[in-house]
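Novice: what follows is a protein structure lacking sequence information:
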């Protein structure tokens, strides 16, 4: 790799790190190319970039980003996943992949500039996603008017029963 190619890789990584809300470092040793491609495909569908990086280039690229705290931890072979939208989705997809492939490991990460170890990433992956939380919130908002309508309908029904009973009493 010549100097211009290295500069381009550094710039691309830096741009990704600047835009990403979460950066997760993984160990992929022992995985087959097909497995890595499967992971990349899954992550790409969720707006997460997954890139194998040279540690020296990654250190330079992460220098002036919110994920700069990761640069001192980069050792051995590693790949970085950059999540742009919902940080939980990136953590969840990588944790699910790690469950299926024992050679794959989550090492550490950065969530908006805060360091995450492997256990914290696992905990993050167990949280509901943004869409799930919105669904629960909307369900809660919808429950109040629905219950009000049901309560009002019961009152009207009881009133109708009472009027019907009065009518029957007067006829009988």
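Specialist: Alright, I've got the coordinates. Computed from a predicted structure; not experimentally measured.

Novice: going forward, measure contacts between C-alpha atoms and count neighbours the same way
Specialist: Will do.

Novice: how far does the strand or helix carrying residue 161 sit from its chain's centre?
Specialist: Under the criterion of DSSP states H and E, residue 161 resides in helix 130-171. Relative to the centre of its chain, helix 130-171 is centred 38 Å away, using CA atoms, centre = their mean, to the nearest Å.

Novice: strands of this protein, start to end?
Specialist: Counting by DSSP state E, one finds strands in the chain at the ranges 22-27, 48-53, 78-83, 105-111, 114-117.

Novice: return the most buried member of the ones you listed.
Specialist: Highest mean neighbour count among the strands of the chain (mean count of other CA atoms under 10 Å): strand 22-27, with a mean of 25.

Novice: run through who's touching that one.
Specialist: Here strand 22-27 makes contact (CA atoms under 8 Å, 6 or more residues apart in numbering) with 17, 67, 77-84, 87, 90-91, 104-112.

Novice: next one for the comparison:
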């Protein structure tokens, strides 16, 4: 029979895996408490950084239905950044922090149920934030609407100018 505190920890981790948009697994060996606190602050409001026990986390990940590739990453001291919201922002925070603090190593993770390698997470961090991408898309769509409106306005005005030119030509030929 499992101890109630361990069963509660597994249930909590399982809930974190299921309710998060992503989970990035890291190795934190060599980081001081102050550095871990700084990392938690740098991740912002969308991510929660937790130091976890591998055995309990493997059980929770299995119960949450995560891929076998992710379960293989639970070696050595592990910590997970559970992301709710913009995954790109959290990936940038982890990448930037790991550049400044070499003891933090990104092992991999799961984004929207898909296993991701450390390289893929770094590529994700290179993307612009969701808000920036959406605003660029909105700007592009607005520009296309303006072009379409100008095109639709040009057709009738060209037809009117053509009709006027024909009328002028006819009047000119009648006078001659």
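Specialist: Happy to help now that I have it. No experiment lies behind these values; they were computed from the predicted model shown.

Novice: can I get the strands of structure 1 in TSV with distance to residue 138 of structure 1?
Specialist: Output for those, formatted as TSV (distance: least, CA to CA, whole Å):
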stretch	distance to residue 138 of structure 1
strand 22-27	26
strand 48-53	26
strand 78-83	25
strand 105-111	27
strand 114-117	30
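
Novice: of all those, which one is nearest residue 8 of structure 1?
Specialist: The closest of the strands of structure 1 to residue 8 of structure 1 is strand 48-53. By CA to CA, the value is 12.7 Å.

Novice: and that closest one against structure 2, how far off on average?
Specialist: Superposing on structure 2 and averaging over aligned pairs (mean CA distance after the TM-score superposition for structure 1), strand 48-53 of structure 1 comes out at 0.7 Å.

Novice: counting contacts, what elements does that strand pack onto?
Specialist: Packing partners of strand 48-53 of structure 1 (3 or more CA pairs under 8 Å, 6 or more residues apart in numbering; DSSP states H and E): helix 33-45, strand 78-83.

Novice: let's see that with 7 Å instead.
Specialist: Where contact means 3 or more CA pairs under 7 Å, 6 or more residues apart in numbering; DSSP states H and E, strand 48-53 of structure 1 is packed against strand 78-83.

Novice: contacts made by the strand it packs on with the rest, please.
Specialist: 16-17, 20-28, 47-53, 90 (CA atoms under 7 Å, 6 or more residues apart in numbering).

Novice: that strand vs structure 2, mean deviation?
Specialist: Relative to structure 2, strand 78-83 of structure 1 is 0.8 Å off (mean CA distance after the TM-score superposition for structure 1).

Novice: ok, stretch 10-18 of structure 1 next?
Specialist: Here the mean offset of stretch 10-18 of structure 1 against structure 2 after fitting is 0.7 Å, by mean CA distance after the TM-score superposition for structure 1.

Novice: buried residues in that stretch?
Specialist: Neighbour-count burial for stretch 10-18 of structure 1, counted by 16 or more other CA atoms under 10 Å, picks out 10-11, 13-14, 16-18.
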